[in-house]
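1. Predicted structure and sequence below. I'll ask about it afterward.
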Amino acid sequence: MVLSNRTMSGTFDDHATAQTTHHQGEIRYVGSREQGETVVTTHPGGERLTPERSLQIARHSPSGFAVGYRGSGPAQLALAVLLNYTDNAALAREHYQTFKDEVISQLEYGADGTWTLTDADIEHVLHDDVAPTA
């Protein structure tokens, strides 16, 4: 399963090209690899998501993030994304294992070397209980 695997140009990378339009305010997390590490950038804003804040809640993977399986790197990423998205530590703690199992473990890098999570991917797990912070 590839979730929202859009390239930065706004096209899908699933053997068919389709234009996408992002409604204003859509929150995205774009992952790539740099020197063997998973790097996640938040959009809008282009800020790099780091594990530091999430490590204060649970120390699954101090060495960084990962995707595509149900291990410690994906758990740290799931917690970091939910914490960043909701700005609510209790809510992030409550939902991050499900988010890891249902979403993060299913992510795959596309042909362009990236993956993308949207606010819709996140809210699917949160069951629309949470509004984004910004």
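-> Thanks, I have it. Numbering: from 1, shown residues only.
2. okay, CA-based contacts and neighbour counts for the rest of this
-> OK.
3. Just to check, residue 33 is in contact with residue 39?
-> Yes: with contact defined as C-alpha atoms under 8 Å, residue 33 reaches residue 39; the gap is 5.7 Å.
4. Can you name the element that comes right after the host helix or strand of residue 83?
-> With elements delineated by DSSP states H and E, residue 83 resides in helix 72-86, which encompasses its position. Past helix 72-86, further along toward the C-terminus, the next helix or strand under DSSP H and E is helix 89-102.
5. Show me what the next helix or strand after that next one packs onto, helices and strands only.
-> Proceeding N to C from helix 89-102, the next assigned helix or strand is strand 114-118, under DSSP H and E. Using 3 or more C-alpha pairs under 8 Å, 6 or more residues apart in numbering; DSSP states H and E as the contact test, the elements touching strand 114-118 are strand 28-34.
6. this is the other structure I want to compare:
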Amino acid sequence: MRGTLEILDLMMALFVFAGLANNTASGGDVLADFLVDKWPPMVRKGLDCFAAALGAAMYGLIAWGMYNQAIKAAKIGDMTPALLLPVAPFQFAVAAGALLLASVYLTRMLAINGTNTEGQTA
């Protein structure tokens, strides 16, 4: 059917980036912490903080790159080949989802820094 793959691609990008921030904020990530549990609390806290900072930076860069790409697509009027749907709104939505996820990681990093090694607020 004409345009089916285009619709699937656009919807997949929307659904993935729309759900990532919610999944991460609600603690739905898969954690393999069977080794980390045996490490000292200060090391675990440092690794958690590093992972959150890395996630914030990575998804911040994705948001920035996708936003720039969406601006370019909007300026030139980029459309999908078969259905002639504008691409920019989907790219802006992906950028927004990535930015939201970056903010979740940044919030997590700040929360980790505000607690002591026993998990209590400093």
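-> Everything's here; your move. Quick caveat: nothing in here was measured; it's all calculated off a predicted structure.
7. How close are the two chains, by TM-score?
-> For this chain pair, the superposition-based TM-score is 0.25 by TM-score structural alignment, normalised by the length of the second structure; 53 aligned residues with a C-alpha RMSD of 4.9 Å.
8. Of residue 33 and residue 39 of the first structure, which one has the most company?
-> For residue 33 of the first structure versus residue 39, the count of surrounding residues by other C-alpha atoms under 10 Å is larger for residue 39: 19 against 14.
9. That one belongs to a strand?
-> Yes: assignment of residue 39 of the first structure by DSSP: H, G, I helix; E, B strand; the rest coil places it within a strand.
10. correct me, but it touches residue 77?
-> No: taking contacts as C-alpha under 8 Å, residue 39 of the first structure lies outside contact range of residue 77: 10.2 Å.
11. Now do the contacts for residue 102 of the first structure.
-> Contacts were defined as C-alpha atoms under 8 Å, 6 or more residues apart in numbering; by that measure residue 102 of the first structure touches residue 125.
12. Look up how far residue 33 of the first structure lies from the residue lying closest to residue 30 of the first structure once chain neighbours are set aside.
-> Once its chain neighbours are removed from consideration, residue 30 of the first structure has its nearest residue in residue 116; the separation is 4.5 Å (C-alpha to C-alpha, 6 or more residues apart in numbering). For residue 116 of the first structure, the distance to residue 33 of the first structure under the criterion C-alpha to C-alpha, to the nearest Å works out to 13 Å.
13. what's the answer for residue 123 of the first structure, then?
-> Counting by C-alpha to C-alpha, the gap between residue 123 of the first structure and residue 33 of the first structure amounts to 25 Å.
14. Go through the host helix or strand of residue 92 of the second structure and flag the buried ones.
-> Assessed by DSSP H and E, residue 92 of the second structure sits inside helix 88-113. Buried residues in helix 88-113 of the second structure, counting neighbours by 16 or more other C-alpha atoms under 10 Å, are found at 88, 90-109, 112-113.
15. Thank you kindly, that will do.
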